[in-house]
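1. Structure, please.
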Amino acid sequence: MNVFVKTSLAMIGATALLSLAPLAASAQEMTYPEKCKTAGMDMSKMGMSSGGDMKMGDMPMGDYQKATMEGMKSMHDDVVQGMMQKDPDVAFVCGMIAHHMGAITMSEAELKYGDDKAAKDMAKKVIAAQKKEIAYMTKWVEKEAK
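-> Got it, this is the predicted structure:
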């Protein structure tokens, strides 16, 4: 059986499982761990406030682009906060938690605005996988971060 067929069968199985389970909390309802936040860090003084260099200006955007960009801007500060942790292991895990939350936001926008069944199925798969990884990483941070 070739790789394409195996991958297709795996995606069909995952899609069937995902369609049976309701999607839990959205990215906006998830909480970035307090231990990942750098106390007293003022993002605006770093020139990295809410979205860093992402200036959209007069660029025309549809509802999908707006939803995705707003979600990504809201996660940007958390990524930077996490990466500023002194412990490299904690910095990595905190940065990845925020990064995964951004992936969920993008996937939710696909589910809301997308039309392609395969793309929507991928978005559902991303959401399920990222939520599981976020839960695991959050538990690790709560245990390991000082």
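
2. Going by C-alpha atoms from here, please, whenever you check contacts or count neighbours.
-> Fine.

3. Would you mark the buried spots in the longest helix seen in the chain?
-> Looking across the chain with DSSP state H, the single longest helix is helix 117-144. Buried residues in helix 117-144, defined by neighbour count with 16 or more other CA atoms under 10 Å: 120-128, 130-131, 134, 137-138, 141.

4. what angle separates the helix or strand hosting Met101 from helix 117-144?
-> Met101 belongs to helix 88-113 when assigned by DSSP states H and E. Between the axes of helix 88-113 and helix 117-144, defined by axes from the mean of the first three to the mean of the last three CA atoms, to 10 degrees, the angle is 150 degrees.

5. What is the distance between helix 88-113 and the centre of its chain?
-> Centre-to-centre, helix 88-113 and its host chain are 2 Å apart (CA atoms, centre = their mean, to the nearest Å).

6. One more, so I can put them side by side:
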Amino acid sequence: MNICVKSAVAAISMSSMMVVPFGSAIAQSTFPEKCKSDTSMAEMPMMGGNMPMEGKGAHPTGDLNDHQKASMEGMMSMHQNMMQGMMKQDADTAFACGMIAHHMGAISMAEVELQYGDNDEMKATAQQIIDAQTKEIEELTSWIEKEVK
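-> Next comes the predicted model:
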């Protein structure tokens, strides 16, 4: 198994161990079933730029603070869903599914800001992101439900 696949498997395994309570839009949004790939994560082609999960440069979860752990959870979930969505054979479907995952990632990041941030301007921006991205997820999901067989 190559190092990229090992890193992805480790990231996904680690993300399932981190439980972060989210009470707003991301908890209510789920990645559409029609966006999920039949290809297993181990079979998906991997791109460069993986974050090291062990060894020099790695950040074991014990060394991360709460907002970093929450951010990592959201990032890993987004990447897994984005990779699945982009594996769809139809370009329009792949785009819509990839964008849903991307927007879910943005919402997750914004929720971390609302939970841990102190700056009122950044918290207002985070709420604006949640509102806008939630609407776009609903629109994209509606298109998928209507158009994707």
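
7. Can you give me the TM-score here?
-> After superposition, the two chains reach a TM-score of 0.74 (TM-score structural alignment, normalised by the length of structure 1), with 119 aligned residues with a CA RMSD of 1.8 Å.

8. Which strand or helix spans Val5 of structure 2?
-> helix 3-17.

9. and what of Met75 of structure 2?
-> helix 66-86.

10. Gly57 of structure 1 now?
-> Using DSSP H and E, Gly57 of structure 1 falls within no helix or strand.

11. Please report the number of neighbouring residues for it.
-> Other residues near Gly57 of structure 1 number 6, with proximity taken as other CA atoms under 10 Å.

12. Just give me the neighbour total for whatever residue of structure 1 lines up with Glu43 of structure 2.
-> Applying TM-score structural alignment, one finds that Glu43 of structure 2 aligns to Lys45 in structure 1. Applying other CA under 10 Å, we find 8 residues neighbouring Lys45 of structure 1.

13. And for Ala58 of structure 2?
-> Neighbours of Ala58 of structure 2 under the rule other CA under 10 Å: 11.

14. What is the equivalent residue in structure 1 for Asn65 of structure 2?
-> Per TM-score structural alignment, Asn65 of structure 2 is aligned with Gly62.

15. Pull the number of nearby residues for the residue nearest to Ala42 of structure 2 when sequence neighbours are not counted.
-> Excluding the flanking residues, the one nearest Ala42 of structure 2 by CA to CA, 6 or more residues apart in numbering is Val5, at 6.1 Å. A total of 18 residues lie near Val5 of structure 2 under the criterion other CA under 10 Å.

16. And Val5 of structure 2, how far from Ser16 of structure 2?
-> 17 Å (CA to CA, to the nearest Å).

17. Look up how far Met99 of structure 2 lies from the spatially most central residue of structure 2.
-> When CA atoms, centre = their mean is applied to structure 2, the residue found nearest the centroid is Met78 (1.2 Å). Separation of Met78 of structure 2 from Met99 of structure 2 (CA to CA): 10 Å.

18. Then Glu138 of structure 2?
-> Separation of Glu138 of structure 2 from Met99 of structure 2 (CA to CA): 11 Å.

19. repeat for Gly105 of structure 2
-> For Gly105 of structure 2, the distance to Met99 of structure 2 - CA to CA - is 10 Å.

20. tell me, what's touching those two both at once?
-> Counting by CA atoms under 8 Å, 6 or more residues apart in numbering, Gly105 of structure 2 and Met99 have no contacts in common.

21. Who has more neighbours out of those two?
-> Under the criterion of other CA under 10 Å, the comparison of Gly105 of structure 2 against Met99 puts Gly105 first, with 24 against 20.

22. Touching, Lys34 of structure 2 and Ile144? I think so.
-> Yes. Judged on CA atoms under 8 Å, Lys34 of structure 2 makes contact with Ile144 at a distance of 7.3 Å.
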